[in-house]
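[1] structure, please.
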Amino acid sequence: MANANDAIHINQSSSISRTVTILFATACGMSVANIYFAQPLLDELSNDFAIDQSIIGLIITITQIFYGLGLLLLVPLGDLLNQGRLIIGQMLLSIVALLIVGTATYVAVLFAGIALVGLLAVVTQSMVAFAATMASSTERGRVVGIVTSGIVIGILLARTFAGLLTDLAGWRSVYLVSAALLLLMVGLFLKVLPKGEREVKSLSYWQLIQSVFTLFIQERTLRIRSVIAMLIFADFSILWTPLVLPLSATPLSLSHSVIGAFGLVGVAGALAAAHAGKLADRGYGQKTTGIALMLLLLSWLFINYLEQSLWALVVGIVLLDLAVQAVHVTNQAMILPLRTEARSRLTAGYMVFYSIGSAGGSIASTQTYALFGWEGVSFLGASISTIALLFWAMTKRFTNY
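    Presented below is the predicted three-dimensional model:
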């Protein structure tokens, strides 16, 4: 039997293989995509279940609320239980949730299934923390960068995947196919995840959740980087939430399939930013953050010209997704080493701010578009970018990384 140190620090002398890292990234992308599938399907769901269009948007709200609850209530369990078994268990329950949604015939069942999908999608963050634990200290940033890129790519491609499958076989196929693919991933994970037992802590569940808040009090780097995460993901949502509105309206009047293709553009930026983890490993985390936040601000100059030039929008999307992903990867590379025994709780606390920023950005951007149009949205995005850059400049001296 492995001793306690080996149980907590899995194979710290060697790093996770590239194949397993990519497997983690793929599973993360597939899992997080589940909570974004419904966005392009609202009309289909409204018609199929005879739900008024003023109410159908609750599906998105419910998903996000339960995702936030999962971040706080489920992700910290990675510091208490065997991480491999926890991940497998959550993935299996996610499959059940997807099947419930895909076969639902009653509105109550649909909403319950959607809530479970959101709650269990936080397995992505459990995987990030576990991958960081499996990686050696010299390559942790690189590994986190690759795995986190999988999450961002999953978010960006979810709408495209859902739209294509819905056109081919109806909206239910989206959730049923996702369940089948996730089952395949479970089989692969059973083969590659470490089989060793993890020492179970003496903390109670309530003490575990309380300690998430204690970490915020104790770790200044966590507080600073969480605020930066909140701001950059607010910016991310400010772009992507209302983007369909000007693109589908006159004079552009683009089809939904063409609009969905802009998610593919964002993937280029996300992939390029995966290298930010390597820079963090070499001690360039602060410089990477500063450059990325300047690019984030610059991106809105191009995005503002959406109605005049789609090419300007493409450049802006690439810059924005590159910047957001680079900062996100760097944030995690700086946070996860703070407490090796509390990586899941550090991840949970950090991602709660991510969730707050995403939700706030979505609400603010749609309201701003209704009142001031796309120029107002661009001004809002640029303002948040400026605040993020100033906040980083004022706090960078407090962290040595």
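[2] please make it C-alpha for all contacts and neighbour counts, starting now.
    Will do.
[3] in the protein, which helix is the longest?
    Assignment by DSSP state H gives helix 343-395 as the longest helix of the chain.
[4] other SSEs contacting that helix?
    On a contact count with 3 or more C-alpha pairs under 8 Å, 6 or more residues apart in numbering; DSSP states H and E, helix 343-395 meets helix 58-73, helix 123-134, helix 205-218, helix 220-240, helix 285-303.
[5] grab the most central residue of this protein for me.
    Ile151 (5.2 Å; C-alpha atoms, centre = their mean).
[6] enumerate every residue touching the residue lying closest to that one once chain neighbours are set aside.
    With C-alpha to C-alpha, 6 or more residues apart in numbering as the criterion, Ile151 has its nearest non-adjacent residue at 4.3 Å, and that residue is Gly29. Residues counted as contacts of Gly29 (C-alpha atoms under 8 Å, 6 or more residues apart in numbering) are Thr124, Gly150, Ile151, Val152, Ile153, Gly154, Ile155.
[7] which of the helices and strands packed on helix 343-395 sits most buried?
    The highest average neighbour count among these, using mean count of other C-alpha atoms under 10 Å, belongs to helix 123-134 at a mean of 26.
[8] now for that one, which elements pack on it?
    Other elements packing on helix 123-134 under the criterion 3+ C-alpha pairs under 8 Å, 6+ apart are helix 18-33, helix 83-103, helix 140-169, helix 343-395.
[9] output those helices in CSV; the columns should cover distance to Leu58.
    Putting those into CSV (distance: least, C-alpha to C-alpha, whole Å) gives the following:
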stretch, distance to Leu58
helix 18-33, 18
helix 83-103, 15
helix 140-169, 18
helix 343-395, 13
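[10] relative to Gly283, which of those is closest?
    helix 140-169 (10.2 Å; C-alpha to C-alpha).
[11] from the contact counts, what lies against that closest one?
    Judged by 3+ C-alpha pairs under 8 Å, 6+ apart, the packing partners of helix 140-169 are helix 18-33, helix 123-134, helix 171-192, helix 256-272, helix 276-281, helix 310-335.
[12] tell me which of those sits nearest to Leu164.
    helix 256-272 (8.0 Å).
[13] how about the closest one: buried residues?
    Residues of helix 256-272 classed as buried by neighbour count (16 or more other C-alpha atoms under 10 Å): Ile259, Gly260, Phe262, Gly263, Val265, Gly266, Val267, Ala268, Gly269, Ala270, Leu271, Ala272.
[14] one more, for comparison:
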Amino acid sequence: MSLTVGRRTLLAVLCAAAVASVYAAQPVLARIGDDLGVPQARLGWIVAAGQLGYLAGLAVLVPLGDVADRRRLIAWHLLLTAAGAALAATATGVWTLLAALVAAGLFAVVVQTAVAYTAALSAPGERGRDLGAVTSGVVIGILGARVAAGALAAVWGWRGVYAVLAVLLATLALLAVRVLPPDTRAARPAYRQVLRSLGGLFRERLFLSRGLIAFFLFASFGTLWSGLALPLAAAPWHLSTAQIGLFGLAGLAGALGAGRAGRRADSGAADAVTGGALLLLAVSWLAVGQASWSLWLVVIGVVVLDFAVQAVHVSSQHLLTTAHPDRTGSVVGGYMIFYSLGSALGATTTTLAFAGAGWTGSSVLGAAFAGCALAVWAFGRRAAAGPHPPAGAPPKEEAADAGPLTPPAPCRG
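    Model (predicted):
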């Protein structure tokens, strides 16, 4: 089966809207705090609530995609995410808001169900292209939410941000039922079997190596986007929140430019794409680290960094869903657990590094995470190739999941 342009676009848009419900609070935290009387020191919990819900959903809800009708699952999860956003828009107390954001984050994992559905619907020679297009929607949601939420809040306040999200998500749920093709799988495993198989993935070489790459990849990504506002708001720039938010557009340009990585993966070059992109990721920090004297170098670095992150992300998902076509939901959900943990690591350590050594410290940290990801990739290639591959062995990218992987010594940023 081949995805039409319209269906591919719908999947990308619903991914953008769902993931935006997790990140929309970031640019309006101060307004939420003023409205609900939340002390500045506790504002971080508002962002953390959605992230915690999302992490739980990856482990519990995404595997349902291998059991239930995916089209209906996508529609229901969109509606429940809309309900969480609507509750957030009407919250009168901080505990209600936190519960609403946990619920929205929990069901926002519809993003990963949509990615797995895309992989299942795509023709083998078009899977990388389709995954690249749909996961671009995820990046648009993550980075675009900062820009859109700031603009909406200026007109309708922070509650208006969540009200618009609720209406958009409910509309997309209806469109998903009408536009997406039915799930025609004849045999589906039991949910208990899927959860057991998810645990088994952590013993596979390909899954573990790609998971560790994702962990360090998104730790580097989180180091940038959770810390960049600090040097930009300080001397000599003193940029406003709205001006800082515009740097998200540079990130969008880079991430969307990585769509060609999916086509390269379709041609069998997914592993080479990963290595080249990780090298770019490490180099990008040389430019990003110059925030104290050149905004143009920061913009260039942001474009290159987000290009590299998206290229690695698409190539990894291409390899994993190709290796496990019968359980794309489980493998994508398990892979994204590494993503969430890495993002959290980057977000929490970048502020510590900035407090101790300024933006130079944060940049060294981000580059170190990139170097760790590159080391895992290089180690995985050597382990997959082996000293003397047997005659008739599968290509390196396919042989990578042939057995357990002993990870290298942990890198420390």
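[15] TM between them?
    Superposed pair, TM-score by TM-score structural alignment, normalised by the length of structure 1: 0.94. Supporting alignment: 386 aligned residues with a C-alpha RMSD of 1.2 Å.
[16] re the thing from before, select, out of the helices and strands packed on helix 140-169 of structure 1, the one closest to Leu222 of structure 1.
    helix 310-335 (5.9 Å).
[17] and that closest one, what does it pack onto?
    Applying 3+ C-alpha pairs under 8 Å, 6+ apart, we find helix 310-335 of structure 1 packed against helix 140-169, helix 220-240, helix 256-272, helix 276-281, helix 285-303.
[18] could you give the angle of it to helix 220-240?
    With axes from the mean of the first three to the mean of the last three C-alpha atoms, to 10 degrees applied, the angle from helix 310-335 of structure 1 to helix 220-240 works out at 160 degrees.
[19] now do helix 310-335 of structure 1: which range of structure 2 does it align onto?
    Per the alignment by TM-score structural alignment, helix 310-335 of structure 1 matches residues 295-320 in structure 2.
[20] what do we get in structure 1 for Phe207 of structure 2?
    When structure 1 is aligned by TM-score structural alignment, Phe207 of structure 2 is paired with Leu222.
[21] the nearest residue to that match once chain neighbours are set aside: how many residues sit nearby?
    Excluding the flanking residues, the one nearest Leu222 of structure 1 by C-alpha to C-alpha, 6+ apart is Ile335, at 5.9 Å. By the measure other C-alpha atoms under 10 Å, the count of residues near Ile335 of structure 1 is 23.
[22] Gly84 of structure 2 too?
    Here the number of neighbours of Gly84 of structure 2 (other C-alpha under 10 Å) works out to 27.
[23] return the residue of structure 1 aligned against it.
    Gly84 of structure 2 maps onto Ala97 in structure 1, with residues paired by TM-score structural alignment.
[24] who's in contact with that match?
    Contact analysis of Ala97 of structure 1 by C-alpha under 8 Å, 6+ apart lists Gly113, Ile114, Leu116, Val117.
[25] isn't Arg142 of structure 1 right up against Ala274?
    Yes. With contact defined as C-alpha atoms under 8 Å, Arg142 of structure 1 counts as touching Ala274 (7.4 Å).
[26] report the aligned residue range of structure 2 for stretch 380-394 of structure 1.
    Per TM-score structural alignment, the counterpart of stretch 380-394 of structure 1 in structure 2 is residues 365-379.
[27] and for stretch 359-369 of structure 1?
    Going by TM-score structural alignment: stretch 359-369 of structure 1 matches residues 344-354.
[28] which parts of the matching stretch are buried?
    Neighbour-count burial for stretch 344-354 of structure 2, with 16+ other C-alpha under 10 Å as criterion, is recorded at Ala344, Leu345, Gly346, Ala347, Thr349, Thr350, Thr351, Ala353, Phe354.
[29] leaving out the residues flanking it, which one is nearest to the fifth one?
    Nearest non-adjacent residue to Thr349 of structure 2, counting by C-alpha to C-alpha, 6+ apart: Thr223, 7.3 Å away.
[30] state the distance from the residue mapped onto that neighbour from structure 1 to Gly381 of structure 1.
    Residue correspondence to structure 1 (TM-score structural alignment): Thr223 of structure 2 is matched to Ile238. Separation of Ile238 of structure 1 from Gly381 of structure 1 (C-alpha to C-alpha, to the nearest Å): 6 Å.
[31] now Leu181 of structure 1
    According to C-alpha to C-alpha, Leu181 of structure 1 stands 36 Å off from Gly381 of structure 1.
[32] who's more crowded, the two?
    The neighbour comparison of Leu181 of structure 1 against Gly381 (other C-alpha under 10 Å) goes to Gly381, with 28 against 15.
[33] ok, the more buried one touching Ser237?
    No. In this structure, Gly381 of structure 1 is not within contact of Ser237 by C-alpha under 8 Å, at 9.2 Å.
[34] check which helix or strand the corresponding residue of structure 2 for Gly113 of structure 1 maps to.
    Structural alignment (TM-score structural alignment) places Gly113 of structure 1 against Ala100 in structure 2. Using DSSP states H and E, the element containing Ala100 of structure 2 is helix 94-107.
[35] just checking, what packs against that helix?
    Here helix 94-107 of structure 2 touches helix 5-23, helix 44-60, helix 70-90, going by 3+ C-alpha pairs under 8 Å, 6+ apart.
[36] post-alignment, the longest one versus structure 1, mean distance?
    Spelled out, it's helix 70-90 of structure 2. By mean C-alpha distance after the TM-score superposition for structure 1, the fitted helix 70-90 of structure 2 averages 0.6 Å away from its aligned residues in structure 1.
[37] now the angle between helix 5-23 and that helix, please.
    Counting by the same axes, to 10 degrees, helix 70-90 of structure 2 lies at 40 degrees to helix 5-23.
[38] map Ile74 of structure 2 onto structure 1.
    Per TM-score structural alignment, Ile74 of structure 2 is aligned with Ile87.
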